[in-house]
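Undergrad: Need a 3D model of the sequence below.
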Amino acid sequence: MKDENLYNYVLQHADNCLILGQRLGEWCGHGPILEQDIAMTNISLDLIGQARMWYQYAAEIQGEGKTEDDIAYLRDAWGYRNVLLAEQPNGDFAQTIFRQFLYDTYSCYFYEALMNSSDERLAAISAKSHKEALYHIKWSSDWVIRLGDGTEESHDRMNAAVEELWSYAGELTKPNETEVKALEEGYGVDLSALKERRDAKIKEIMTEATLEVPESTYTHEGGKDGRHSEHLGYILADLQFLQRAYPGLEW
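TA: Down below sits the predicted model:
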């Protein structure tokens, strides 16, 4: 392998996009209204498109002749490096919105910063992905505000979503060993600087949505290092079934 740390760094972001994209894809045909059904499906496709770019680069770094499909479909759960937030269940519409909001407030600033990476491929992937991330954060922010500052029921559901997911928010900006080394070598993102911007954005939107930002700083972690909740196994059972049952199958 050319660079194991770079491979792991790329894999983290590929897996975030794939698993969250798969989760959002579960809403296809089940959205509360047609327009938002289509919006969530399109965001899912954006994320899976981003995952493809990451996996293609990961396959090149690995240098074993594997394809993006091999990496996505032929690893077991402990080989995945996505944050725990991405694999959490959809719940109701409010929970899906808040999960997406927590991810978007990270990804938008992450891609913006990574465009300055010393690695030209990372910078190129980020430049393309950032354009999509700008739409994603606008969409999820608007819905947090509409639901939080809407009816009594929508406000209560958003509060419930905050209580359910807040403890998963911090893993995105808490660097692991891979991210520390990536920053030291000049191709990674400074997550401490990103965290400041993200926290400010979260507070701005939640205040407008008449939602309280929890004081707790506790965060579940381990996803970046392959320690996952039971939910990931069920996602992979659906995602990987065809390639596991019929290896090498092509349309």
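
Undergrad: going forward, measure contacts between C-alpha atoms and count neighbours the same way
TA: Noted.

Undergrad: Between its first and last residues, how far does stretch 221-229 reach?
TA: One end of stretch 221-229 sits 10 Å from the other (Cα to Cα, to the nearest Å).

Undergrad: And for stretch 226-235?
TA: The first residue of stretch 226-235 is 15 Å away from its last residue (Cα to Cα).

Undergrad: Verify the stated contact: Leu122 with Glu112.
TA: No. Using Cα atoms under 8 Å, Leu122 is not in contact with Glu112; the gap is 11.3 Å.

Undergrad: His228: what's it in contact with?
TA: By Cα atoms under 8 Å, 6 or more residues apart in numbering, His228 lies in contact with Ala77, Trp78, Leu84, Gly222.

Undergrad: Could I get the contacting residues of the last one?
TA: Contact analysis of Gly222 by Cα under 8 Å, 6+ apart lists Val83, Leu84, His228.

Undergrad: What distance do you get for the closest residue to the second one other than its chain neighbours to Gly63?
TA: Nearest non-adjacent residue to Leu84, counting by Cα to Cα, 6 or more residues apart in numbering: Gly223, 5.2 Å away. Here Gly223 is placed at a distance of 25 Å from Gly63 (Cα to Cα).

Undergrad: before we move on, the earlier item: how many residues are close by the residue nearest to Leu84?
TA: With neighbours defined by other Cα atoms under 10 Å, the count for Gly223 comes to 23.

Undergrad: Gly148 now?
TA: Gly148 has 25 neighbours, counted by other Cα under 10 Å.

Undergrad: After the one helix or strand Ala133 maps to, which helix or strand is next? Please name it.
TA: Element membership for Ala133 (DSSP states H and E) is helix 120-148. Moving toward the C-terminus from helix 120-148, the next helix or strand (DSSP H and E) is helix 152-165.

Undergrad: One more, so I can put them side by side:
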Amino acid sequence: MSGENIFTGLTEEHGGDARWAFGTGFTEALAGVDTTLPEGVDGADLAAYCQMLGDDALIQSQRLIHWVTDAPELEEEVALANIALDLLGQARLLLARAGQADGTGRDEDAFAYRRPAAEFRNVCLTEIPRGDFARCVTTLLVLSTWRLALFTRLADSRDPVLAAIAAKGVNELAYHREYAVSWALRLGDGTPYSNERMREAVADVWPRTGELFATHPVEAALADRGAGVDPASVREEVRGVLDQVLTTATLPAPGDFPEAGVAGRDGRHTGELAPLLEELQRVAREHPEATW
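TA: Take a look at the predicted model:
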């Protein structure tokens, strides 16, 4: 890397475009990608499915950003911010695909900034208050393990866009899980106090996990057509990974996931989502014609 400073050096590595660092180096999220719908796949179903996965990533990203300037150490602040950016990138691609699949032509900004809480399709676990660092670690551990299992299977989707997004996301999600596992082990097998906090976090998060494995009709339809993944199919894999991590961290494994419905997938959310969206959407709603 050359240049007068690290920023100019990075700019040179990205074709001299200084905008890359702010995520504005391209204007269309899916430019150059074949977006033809696979034969037999309903565009409305595919759009709804992309919204589900995209909203999961977008809302979790926004919640993780709350740790910026407030993490236990600077290194963890940077790590959590980077994980949030990975998820934001996944959300951008998935929501852009949703706008193409449903024929509306809406871009990712329209989905992110122009919908009320009742139109979001994320699972409720992504929107719960961040809590302490132990709960952040536990939530990230559960969600990254679950999402990694889904994306690993989605890499074989008949939809070429979903397959490409998933293939890229697998590497990101593997890091997210690795990061969460390292902290779960460090805190669980650390001091009596850190172990206690992790036990409390697991007890708080676990009752909210059932929704991750509840199958929405849209998910079932796309799974039947080879374009999506039935979340129930990853239940045992996810439980096996989490049981192993918790046992190694000297934390009690709570057992099977609770049974639950598809509340978030149908727009039924906790009271925490509306204020989170107010924060996320405020500038875009106050300045609807602004460009950046």
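
Undergrad: and the equivalent of Cys17 of the first structure over in the second structure, helix, strand or coil?
TA: Using TM-score structural alignment, the equivalent of Cys17 of the first structure in the second structure is Ala57. Of the three states, Ala57 of the second structure takes helix under DSSP: H, G, I helix; E, B strand; the rest coil.

Undergrad: Pretty sure Ala57 of the second structure sits against Ile83.
TA: No. Using Cα under 8 Å, Ala57 of the second structure is not in contact with Ile83, being 10.3 Å away.

Undergrad: For those two, work out which one has more neighbours and name it.
TA: Higher neighbour count among Ala57 of the second structure and Ile83: Ala57, with 27 against 21, using other Cα under 10 Å.

Undergrad: Tell me which residues of stretch 194-205 of the first structure come out buried.
TA: Buried residues in stretch 194-205 of the first structure, defined by neighbour count with 16 or more other Cα atoms under 10 Å: Leu194, Lys195, Arg198, Ile202, Ile205.

Undergrad: Could you look up the next helix or strand downstream of the helix or strand hosting Tyr234 of the first structure?
TA: Counting by DSSP H and E, the element that carries Tyr234 of the first structure is helix 230-239. Heading C-terminal from helix 230-239 of the first structure, the first helix or strand you meet, by DSSP H and E, is helix 241-245.

Undergrad: how far apart are that next one and its match in the second structure?
TA: Taken over the aligned residues, the distance from helix 241-245 of the first structure to the second structure averages 1.1 Å (mean Cα distance after the TM-score superposition for the first structure).

Undergrad: in the second structure, what residues pair with that helix?
TA: Aligned by TM-score structural alignment, helix 241-245 of the first structure falls on residues 282-286 of the second structure.

Undergrad: how much distance is there from that stretch to the middle of the chain?
TA: 23 Å (Cα atoms, centre = their mean, to the nearest Å).

Undergrad: Please identify the buried residues of it?
TA: Neighbour counts over stretch 282-286 of the second structure (16+ other Cα under 10 Å) mark Ala284 as buried.

Undergrad: tell me the centre residue of the second structure?
TA: Geometric centre of the second structure, nearest residue: Ala57, 2.5 Å, by Cα atoms, centre = their mean.

Undergrad: how about it, what does it touch?
TA: Residues counted as contacts of Ala57 of the second structure (Cα under 8 Å, 6+ apart) are Leu87, Leu88, Gln90, Ala91.

Undergrad: Out of those residues, grab the one that's most surrounded.
TA: Counting by other Cα under 10 Å, Ala91 has the largest number of neighbours within the contacts of Ala57 of the second structure, with 28 neighbours.

Undergrad: was I right about that one contacting Gly54?
TA: Yes. Using Cα under 8 Å, Ala91 of the second structure is in contact with Gly54, at 4.2 Å.

Undergrad: Which element, helix or strand, includes Gly103 of the second structure?
TA: Counting by DSSP H and E, Gly103 of the second structure is found in no helix or strand.

Undergrad: What of Tyr106 of the first structure?
TA: Per DSSP H and E: helix 93-114 holds Tyr106 of the first structure.

Undergrad: what about that helix, how far off from the second structure?
TA: So helix 93-114 of the first structure averages 0.6 Å relative to the second structure (mean Cα distance after the TM-score superposition for the first structure).

Undergrad: Kindly name the residues of the second structure that line up with that helix.
TA: By TM-score structural alignment, helix 93-114 of the first structure lines up with residues 133-154 in the second structure.

Undergrad: Would you mind putting the buried residues of stretch 194-205 of the first structure into TSV with secondary structure alongside?
TA: Compiled in TSV, these are given as follows (three-state DSSP):
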residue	secondary structure
Leu194	helix
Lys195	helix
Arg198	helix
Ile202	helix
Ile205	helix
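
Undergrad: just to revisit the earlier point, residues of the helix holding Ala133 of the first structure that come out buried?
TA: Buried residues in helix 120-148 of the first structure, counted by 16+ other Cα under 10 Å: 122-127, 129-130, 132-134, 136-137, 139-148.

Undergrad: One more: stretch 221-233 of the second structure?
TA: Neighbour counts over stretch 221-233 of the second structure (16+ other Cα under 10 Å) mark Ala221, Leu222, Ala223, Arg225, Gly226, Ala227, Gly228, Val229, Asp230, Pro231, Ala232 as buried.

Undergrad: same check, this time on stretch 247-255 of the second structure
TA: Buried residues in stretch 247-255 of the second structure (16+ other Cα under 10 Å): Ala249, Thr250, Leu251, Ala253.

Undergrad: any idea how far the aligned partner of the last one in the first structure is from Glu204 of the first structure?
TA: Under the alignment by TM-score structural alignment, Ala253 of the second structure pairs with Val213 in the first structure. For Val213 of the first structure, the distance to Glu204 of the first structure (Cα to Cα) stands at 10 Å.

Undergrad: Gly49 of the first structure now?
TA: Counting by Cα to Cα - Gly49 of the first structure and Glu204 of the first structure are separated by 29 Å.

Undergrad: Same check on Leu165 of the first structure?
TA: According to Cα to Cα, Leu165 of the first structure and Glu204 of the first structure sit 18 Å apart.
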